[in-house]
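Peer 1: coordinates only, sequence not included:
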């Protein structure tokens, strides 16, 4: 598809400066950010892997989505210190449940005291594991098929398509699956030779994923330029 100068929206759809990002955070996101999330964000900022955390603007959007669909049963693949996990726990009802999967319990425990202080730990079933075996085990029980309202994926990019196929069976029709990092630092729109070696493999996987979901007739999609790219998939069949 070719784009022309007759499409002025091309100049409006992306954040064009760090100052604009700061403006959004300052005026819309941070004033509404619950204090436990702010505390966890500040703790995470001191960790060397802080770039892996869900961005606050993406979190704000996810929180609204969770409430709009009245999510009560969710899955999270990739937890890190738990910013998105805490956000989900704060957004869903008292008797709701999250299956949270991550092979690194050590980073999860960084945020755990804040999760406990917020009074939402009872909603979380943390499983220290790679995600695919857990998803496959869930699918062995037919009662789990179509029983989840929402899923969030922020883990190894090479397995996004594998996660997608399994989550489409677990999430109900009308439910949402949200994938983070689907713009991969903007590299998806760059020539491969311009991308650093450490990002090329994941970039290829993200591009393959983006191309695949764009033609997947089982879902409706919206790729938002929030954070590092947030692809929202709504299961329709």
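Peer 2: Good, I have the coordinates. It should be emphasised that the depicted structure is a prediction, and the values quoted were computed from it without experimental measurement.
Peer 1: going by C-alpha atoms from here, please, whenever you check contacts or count neighbours.
Peer 2: Fine.
Peer 1: quick one: secondary structure of residue 60?
Peer 2: helix (DSSP: H, G, I helix; E, B strand; the rest coil).
Peer 1: use this one as the comparison:
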């Protein structure tokens, strides 16, 4: 929904790319990044999955192509091998992760909707990385609680990516901080939440944006003062906050 100050001309020029949530000053600048740096290097399976996802009615839920590229490189830089993803959708970020991991790398992937995951699964299989993925359908919190209770998973994950129900982000964090290793990373997606984190009280916001904004604000405040982590909030996609566990 456009704000009061946005003209019809600006509305017409808004970028329509699937997964586009960029906070850059212009859509032309975002398009430049995509066409110059992202799309020419995007692996064929990721391009195929992005195009398939574009046909889905909820395609705004997908990870943007520039963020997918960022995650892929980040995982290679930290030599990640054992990872987790909460919130999968059709699997674009999951595929970016799977392609970055070594052949014996593993991803525990959780989502409440297997049907969406199965949209991307044939492409993931064709890419030869499906063996790295252990997909679990259903709420993630009970699974995390069981893992913590088991004890053997403490500090075993190199990287954890969260792009799921924003009202549970703090609940996830309370558990994930125990499961990620010291020196490992947790990435929380959508931490700038369509720019709504700085929107004035009378701003015209979509209903779901307004509803989840307070949860995102609460998360951001909590992460900023958590002594167990170092953080870096990046304006990539819809905002991603990286948390490096230090204790």
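Peer 2: Yes, it's here. Keep in mind that what you see is a predicted model, and the values were worked out from it rather than measured.
Peer 1: can you pull out the helices in the second structure?
Peer 2: 8-13, 27-33, 44-53, 65-77, 92-100, 114-126, 140-150, 169-179, 207-224 (DSSP state H).
Peer 1: residue 208 of the second structure -> the first structure?
Peer 2: Matched by TM-score structural alignment, residue 208 of the second structure corresponds to residue 198 in the first structure.
Peer 1: dump the helices of the second structure to JSON lines, plus mean neighbour count.
Peer 2: Listed next are the helices of the second structure as JSON lines, based on neighbours: other CA atoms under 10 Å:
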{"stretch": "helix 8-13", "mean neighbour count": "10"}
{"stretch": "helix 27-33", "mean neighbour count": "14"}
{"stretch": "helix 44-53", "mean neighbour count": "18"}
{"stretch": "helix 65-77", "mean neighbour count": "19"}
{"stretch": "helix 92-100", "mean neighbour count": "26"}
{"stretch": "helix 114-126", "mean neighbour count": "17"}
{"stretch": "helix 140-150", "mean neighbour count": "14"}
{"stretch": "helix 169-179", "mean neighbour count": "18"}
{"stretch": "helix 207-224", "mean neighbour count": "15"}
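Peer 1: can I get the ones you listed in CSV with distance to residue 193 of the second structure?
Peer 2: Output for the helices of the second structure, formatted as CSV (distance: least, CA to CA, whole Å):
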stretch, distance to residue 193 of the second structure
helix 8-13, 19
helix 27-33, 17
helix 44-53, 21
helix 65-77, 15
helix 92-100, 18
helix 114-126, 22
helix 140-150, 22
helix 169-179, 13
helix 207-224, 7
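Peer 1: now the counterpart of residue 46 of the first structure in the second structure: how far from residue 163 of the second structure?
Peer 2: Aligned by TM-score structural alignment, residue 46 of the first structure pairs with residue 55 of the second structure. According to CA to CA, to the nearest Å, residue 55 of the second structure and residue 163 of the second structure sit 20 Å apart.
Peer 1: look at the residue lying closest to residue 201 of the first structure once chain neighbours are set aside and say how many residues are nearby.
Peer 2: With sequence-adjacent residues excluded and distances taken as CA to CA, 6 or more residues apart in numbering, residue 201 of the first structure is closest to residue 158, at 7.8 Å. Residues near residue 158 of the first structure, counting by other CA atoms under 10 Å, number 16.
Peer 1: and the gap between the aligned partner of residue 158 of the first structure in the second structure and residue 219 of the second structure?
Peer 2: In the second structure, residue 158 of the first structure lines up with residue 167, judged by TM-score structural alignment. Residue 167 of the second structure sits 9 Å away from residue 219 of the second structure, going by CA to CA.
Peer 1: now do residue 74 of the second structure
Peer 2: Distance from residue 74 of the second structure to residue 219 of the second structure, by CA to CA: 22 Å.
Peer 1: over to residue 170 of the second structure?
Peer 2: Taken as CA to CA, the span from residue 170 of the second structure to residue 219 of the second structure is 6 Å.
Peer 1: try residue 92 of the second structure
Peer 2: Distance, residue 92 of the second structure to residue 219 of the second structure, by CA to CA: 24 Å.
Peer 1: aligned to residue 123 of the first structure, what sits in the second structure?
Peer 2: Residue 123 of the first structure maps onto residue 132 in the second structure, by TM-score structural alignment.
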